[in-house]
Structures are given as C-alpha cells and as structure tokens.
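Chemist: the following block contains a protein sequence and its predicted model.
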Amino acid sequence: MTTEFETPETVSWHVAAPVSAFPADGGACVKIDGRQIAVFNFSHTGEWYACQNMCPHKMQMILSRGLIGDQQGEPKVACPYHKKTFSLCTGENLNGDSYRIETYPVRVDAGMVYVGL
C-alpha cells in the first residue's frame, strides 16, 4: 500500500517501524536521519501519512499527538495545543496562515511502515 503521492525517483525509503507500533486512527513519532517525523495511520480509510513533528506555530515537537481527520475530504492534523490545522497531503496551513509543514510519502510493505525522505 502506498499513500497517494507522486514519489520522485530521488526519494530514499527509510524504515519507520512495524505497523503495530502505530495506533489505529492516530499518530506516533519516529526519528529518521535526525529528524522527528510524525506518522499517521488512518486505519478507517487504509491510508498512511507522514509530516514533520514540529508545529511551526509555536515550534513544538507535538504534531504526532495531534488530532487527525479531514476537511472537505482533505486529510489533516490539528496541533493538540493550539488547534492549527495542516493538510497531510500538501502541508498547507488550513487556517489560512502562511506557515506550512513538510510532508513525506509513506508506504507499507510486509508489515513495516516506510517513510520517503
């Protein structure tokens, strides 16, 4: 299974963790190449998403504990502290603010979750 992203050939896939390490319809933080990455398991739709763990609003490493859902079909995460919301597909701030987040492609293979950097 691969999340619907255009994946450039230059993407390097990194093991994040086994599927069982991620809560159903929730997120967890993994560290890859010195970066904190928030990985989300949308188990109700079978989709996976990844983004930077740092919320750019207050520079806190917290997005993996954010509330996930969708906004008019767009998968999103809301910072648990200040409820700033971000698209998990594009990284766009859905509150209209100018700051955004980095997003990463995700794939699942043989029970393992991989993140593309």
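Modeler: Okay, I see it.
Chemist: all contacts plus neighbour counts: C-alpha atoms, from now on.
Modeler: Noted.
Chemist: can I assume residue 48 is in contact with residue 42?
Modeler: Yes. Between residue 48 and residue 42 there is a contact at 5.9 Å, judged by C-alpha atoms under 8 Å.
Chemist: comparison target, given below:
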Amino acid sequence: MNWQPICALDLLAPEHGMPALVGDNAVAVFRTHDDELFAVGNVDPFCGAGVISRGIVGDRGGEPTVASPMLKQVFSLRTGLCLDDPGARLPVFRVRRREAVVEVALP
C-alpha cells in the first residue's frame, strides 16, 4: 500500500479536520476526542463544495460523525454513509499514525 504523509499528529487537533490532497482525491482527515483517526472525502455530495474538513465532529449513538458545514447532513466517519440520507456517501480512506505523523493510503 502506498501511504502519503499528511501532517504531524500534533497539528491535527482533536475534534477538528484538515483538508489534504491524496493523489487526485480531496480528503478530510479527522482526529476525534478519543484520539482515533479517520479520513473521508472532502467534497460534500449535496452541494459539491470541498468543505467536509470544516465540519462539526461529534457522534450519533456512539458512531463518530462529521456534519457538513453547508447543509448540515451528518456522515459516519467510519463508513462515509450519510446518516440523514442513506442514498449519499463520502468515500473512506485508510489512515494511520506512524510515529508522530498522520498518513493516508492512496486508493
């Protein structure tokens, strides 16, 4: 697998996202309050804007989520599925912590 470094772990604050370009993919990387890392597509499927990384991180029934800052739909950070409209989904990317660096796998 081809891993691409995104940022130092300490630059990715808990409950915040960071946009990144991984190959040709706009990606949003998140670190949750319990220090889990997630990476999903950064383009909101409802409006086409690259804004998911600026969304509000939370959870719904224990499922880590991000709410789009545009139209407020909520997406699972694990599966990319829109919890408000199951017909929509964000792509999900593999992410890992390697030493003190966050890396995302090229698809």
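Modeler: Perfect, I can see it now. Quick caveat: nothing in here was measured; it's all calculated off a predicted structure.
Chemist: so between residue 48 and residue 42 of structure 1, which is more surrounded?
Modeler: For residue 48 of structure 1 versus residue 42, the count of surrounding residues by other C-alpha atoms under 10 Å is larger for residue 48: 25 against 19.
Chemist: ok, and the closest non-adjacent residue to the residue opposite that one in structure 2 once aligned?
Modeler: The alignment partner of residue 48 of structure 1 in structure 2, by TM-score structural alignment, is residue 37. Leaving aside its sequence neighbours, residue 37 of structure 2 sits nearest to residue 31 (C-alpha to C-alpha, 6 or more residues apart in numbering; 4.7 Å).
Chemist: look up how far residue 13 of structure 2 lies from the one you found.
Modeler: Distance of residue 31 of structure 2 to residue 13 of structure 2, computed by C-alpha to C-alpha, to the nearest Å: 7 Å.
Chemist: what about these two, which has more around it?
Modeler: Neighbours per residue (other C-alpha under 10 Å) separate residue 31 of structure 2 from residue 13, with residue 31 holding more: 20 against 14.
Chemist: quick check: the gap between the residue nearest to residue 37 of structure 2 and residue 64 of structure 2.
Modeler: For residue 31 of structure 2, the distance to residue 64 of structure 2 equals 10 Å [C-alpha to C-alpha].
Chemist: what about the helices in structure 2?
Modeler: Secondary structure of structure 2 (DSSP state H): no helices present.
Chemist: which residue in structure 1 aligns with residue 51 of structure 2?
Modeler: Under the alignment (TM-score structural alignment), residue 51 of structure 2 pairs with residue 62 of structure 1.
Chemist: tell me, how many residues neighbour that match?
Modeler: Residue 62 of structure 1: 20 surrounding residues under other C-alpha under 10 Å.
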